[in-house]
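the amino acid sequence is not available; the structure is as follows:
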């Protein structure tokens, strides 16, 4: 759903850019608590920081894997729900912003003047809708891992048509072509409901995989664990802990990080070659209804990585694979740097430790 330059007029693009900048600024402050860089950080937040850059890189990789959803139409992960559930809503917004920035600057994917539109639609809206719905569901569902994965499925599913509706609203205000809004809304929401099913499946499987090996690393699952139950004499009783076990904070997320990075590199460098070549939901709707008549050439169209290929590499498989590996590597480096800086930053609002003096 990357909006190119030329779909939305300049005033609305600027307004969306201001809104996106405000959301990023708020997220930078909120992410410090999620990443463990604030004195008021939540328990377990120190384990979020190493994974945030990885989540951004993973979203970048999976977004290269367009999957067919209807005749001549494909879809891809938006990632807002996945990022918010894994590393928190504020950090999730930053993850998607980093991904969109890398895609726009390096790969000419998503317009640069439309960057604010894309961050608002694909980052802010998806995170707000998905995480709000996710938190509401886990409060009323049983406190189990199945509830977490089930809630992640529903949240991700709803977030995609919500983003499509948000784009339609922006188009209604600032669209550059004369297409009935009802037509755009029904076409966008209709196809993105189907795409949402794919998004939901990817999100549920990824969250479930992390839950299976390191539930303490899933932001959305914190505080939701329940004691192990044993059946004794026909009754369920709480089991005693088997051992005083190593504190979760002392357990390094290195294995998960390395496994996740290897998976992202494999997906972007190899599996992406087999992705659907059909236009995604927005591209298809735009082509069918003439919205793309005013599309502008991307400012980075001459980038050596434009269209997810490496210039001067004639073999399509090698070119796309190299571009994917470069994109994942660049995203994990930039993302990790951003999140490390956010976690380290101290602001004047942080309470300084009180100095104890002996007045005796």
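Yep, it's here. Small disclaimer: the values here were computed from a predicted structure and weren't measured.

going by C-alpha atoms from here, please, whenever you check contacts or count neighbours.
Noted.

can you name the next helix or strand after the longest helix along the chain?
Longest helix of the chain, by residue count under DSSP state H: helix 181-213. Using DSSP states H and E, the next helix or strand after helix 181-213 towards the C-terminus is strand 229-232.

which residues does the next helix or strand after that next one contact?
Sequence order places strand 235-238 as the next helix or strand after strand 229-232, per DSSP H and E. Identification of contacts with strand 235-238 by CA atoms under 8 Å, 6 or more residues apart in numbering yields 227-231.

in JSON lines: those residues, plus neighbour count.
What follows is those, written out as JSON lines (neighbours: other CA atoms under 10 Å):
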{"residue": "227", "neighbour count": "10"}
{"residue": "228", "neighbour count": "11"}
{"residue": "229", "neighbour count": "12"}
{"residue": "230", "neighbour count": "13"}
{"residue": "231", "neighbour count": "10"}
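
and these, which two are the farthest apart?
227 and 231 (12.9 Å; CA to CA).

where do the strands sit along the stretch 1-150 of the chain?
Secondary structure of the stretch 1-150 of the chain by DSSP state E, counting those that start in this stretch: the strands cover 67-70, 73-75.

out of the ones you listed, which is closest to residue 10?
Among those, strand 73-75 sits nearest to residue 10 (CA to CA), with 27.2 Å.

other SSEs contacting the closest one?
Using 3 or more CA pairs under 8 Å, 6 or more residues apart in numbering; DSSP states H and E, the elements in contact with strand 73-75 are strand 67-70, helix 181-213, helix 281-289.

among the contacts of strand 235-238, which one lies nearest to residue 298?
The nearest member of the contacts of strand 235-238 to residue 298, counting by CA to CA, is residue 227 at 54.2 Å.

neighbours around the closest residue to the closest one other than its chain neighbours, how many?
Distances taken as CA to CA, 6 or more residues apart in numbering put residue 238 closest to residue 227, at 6.0 Å, once the chain neighbours are dropped. Neighbour count for residue 238, taken as other CA atoms under 10 Å: 12.

next up, a structure to set beside the first:
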């Protein structure tokens, strides 16, 4: 659903740029509360994983494909504010390095794919976990539903932006019907990927899943005929916890590299939902040349490498590496800012 330059006019693009900048500023402050020494590296990995999975277009209808948006996955794993930042980092890397998503439309894409999907999915997720049984399976079920609804929500948001800033004279009703219809199908793929990923992390380290915090029940032991809480795992085995955390991170990074570097070659070559609707309805007639379309990695291939498999795989590996470095750098900086803000030296005298 990456919107290219030329779909939305300059005034609306500028307004969404301001909205995106404001949301990122708010998210940077909110992420300080969500991130700690365990989840800061995980957030960078989540961004890289989203980048990798977005390369795996899956067929949803004849001649149409879809791909992960990632807002729901990021929000549930690392928190809604951090989730907005994760997807924004991915969109920035894609726009600059791979000419995917217009640069003047970056505000549109962040508003649509990062803000809307994260806010809608996390609101749905929190509502469901409050009424479902307090079990790990409930988190997975809530993740599925939240991700499913986040994709058509993004389609509705794009349709709204098109209605006030579209550069072509196509009836909004036609755009809405086509966009929402195909993205309901894409939402099923988004939901499956999100639920499987969240379920896999919960099975190994539920304490690393932001959306599962507060839902874990402490195990009890019977001592002298009375049930007592067991000590927290972190207190009893900090070394083992750190080792497990490292294993999760390495496993996630390897999975991202394999998906982007190898599996992506077998992804559907059909246009995604927005591209298909744009072509069928004629809203792509004023698309503009991308500012970085001559970059060495434009189109998710390495320039001057003729072998498509090698070119695409190497581009995917570079993308994952660049995203994990950029994301981890951002989140470590946010984490360090939180630490400095809460250090004794930062507390005024008399407090």
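Arrived safely. Remember, it's a predicted structure, so these values are computed and weren't measured experimentally.

so the longest helix of the first structure matches what in the second structure?
Alignment of helix 181-213 of the first structure against the second structure: residues 172-204, by TM-score structural alignment.

with the first structure overlaid, how far apart is that stretch on average?
When the first structure is overlaid, stretch 172-204 of the second structure sits 0.2 Å from its aligned residues on average, using mean CA distance after the TM-score superposition for the first structure.

give me the most central residue, the second structure.
In the second structure, the residue lying closest to the centroid (CA atoms, centre = their mean) is residue 70, at 3.1 Å.

what sits against that residue?
50, 87, 114, 117, 190, 194.

separation between the last one and residue 200 of the second structure?
When you say that, I think you mean residue 194 of the second structure. Shown here: residue 194 of the second structure relative to residue 200 of the second structure, a distance of 10 Å by CA to CA, to the nearest Å.

again with the second one
For residue 87 of the second structure, the distance to residue 200 of the second structure (CA to CA) stands at 21 Å.

mind putting the helices and strands packed on strand 73-75 of the first structure in CSV, mean neighbour count and distance to residue 171 of the first structure included?
CSV is the format used below for these (neighbours: other CA atoms under 10 Å; distance: least, CA to CA, whole Å):
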stretch, mean neighbour count, distance to residue 171 of the first structure
strand 67-70, 19, 24
helix 181-213, 20, 8
helix 281-289, 19, 11
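
counterpart of the residue nearest to the centre of the second structure in the first structure?
Aligned partner of residue 70 of the second structure by TM-score structural alignment: residue 79.

which stretches in the first structure count as helices?
So, for the first structure - with DSSP H - the helices run 10-34, 49-63, 80-87, 89-107, 115-118, 126-140, 145-174, 181-213, 254-269, 281-289, 316-344.

quick one, what contacts residue 164 of the second structure?
The neighbours of residue 164 of the second structure, taking CA under 8 Å, 6+ apart as the test, are residue 12.

count the residues that sit near residue 240 of the second structure.
Residue 240 of the second structure has 12 nearby residues by other CA under 10 Å.

confirm that it sits in a helix.
Yes - counting by DSSP: H, G, I helix; E, B strand; the rest coil, residue 240 of the second structure falls inside a helix.

returning to that earlier point: just the closest of the contacts of residue 70 of the second structure to residue 250 of the second structure, please.
Looking across the contacts of residue 70 of the second structure and measuring by CA to CA, the closest to residue 250 of the second structure is residue 50, at 15.5 Å.

distance check, residue 205 of the second structure against residue 73 of the second structure.
16 Å.

neighbour count winner among the two?
Taking other CA under 10 Å, residue 205 of the second structure and residue 73 do not tie; residue 73 has more neighbours (32 against 13).

quick one: residues contacting the more buried one.
By CA under 8 Å, 6+ apart, the contact set of residue 73 of the second structure is 83, 143, 147, 194, 197-198.

CSV for those, including distance to residue 4 of the second structure?
Below are the contacts of residue 73 of the second structure laid out as CSV (distance: CA to CA, whole Å):
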residue, distance to residue 4 of the second structure
83, 23
143, 29
147, 24
194, 26
197, 29
198, 31
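
and these, which is closest to residue 253 of the second structure?
Lowest distance from residue 253 of the second structure to the contacts of residue 73 of the second structure (CA to CA) belongs to residue 197, with 13.3 Å.

contacts only, for the closest one.
Residues near residue 197 of the second structure by CA under 8 Å, 6+ apart: residue 73.

how near is it to residue 221 of the second structure?
When distance is defined by CA to CA, residue 197 of the second structure is 31 Å away from residue 221 of the second structure.

also residue 104 of the second structure?
Counting by CA to CA, the gap from residue 104 of the second structure to residue 221 of the second structure is 59 Å.
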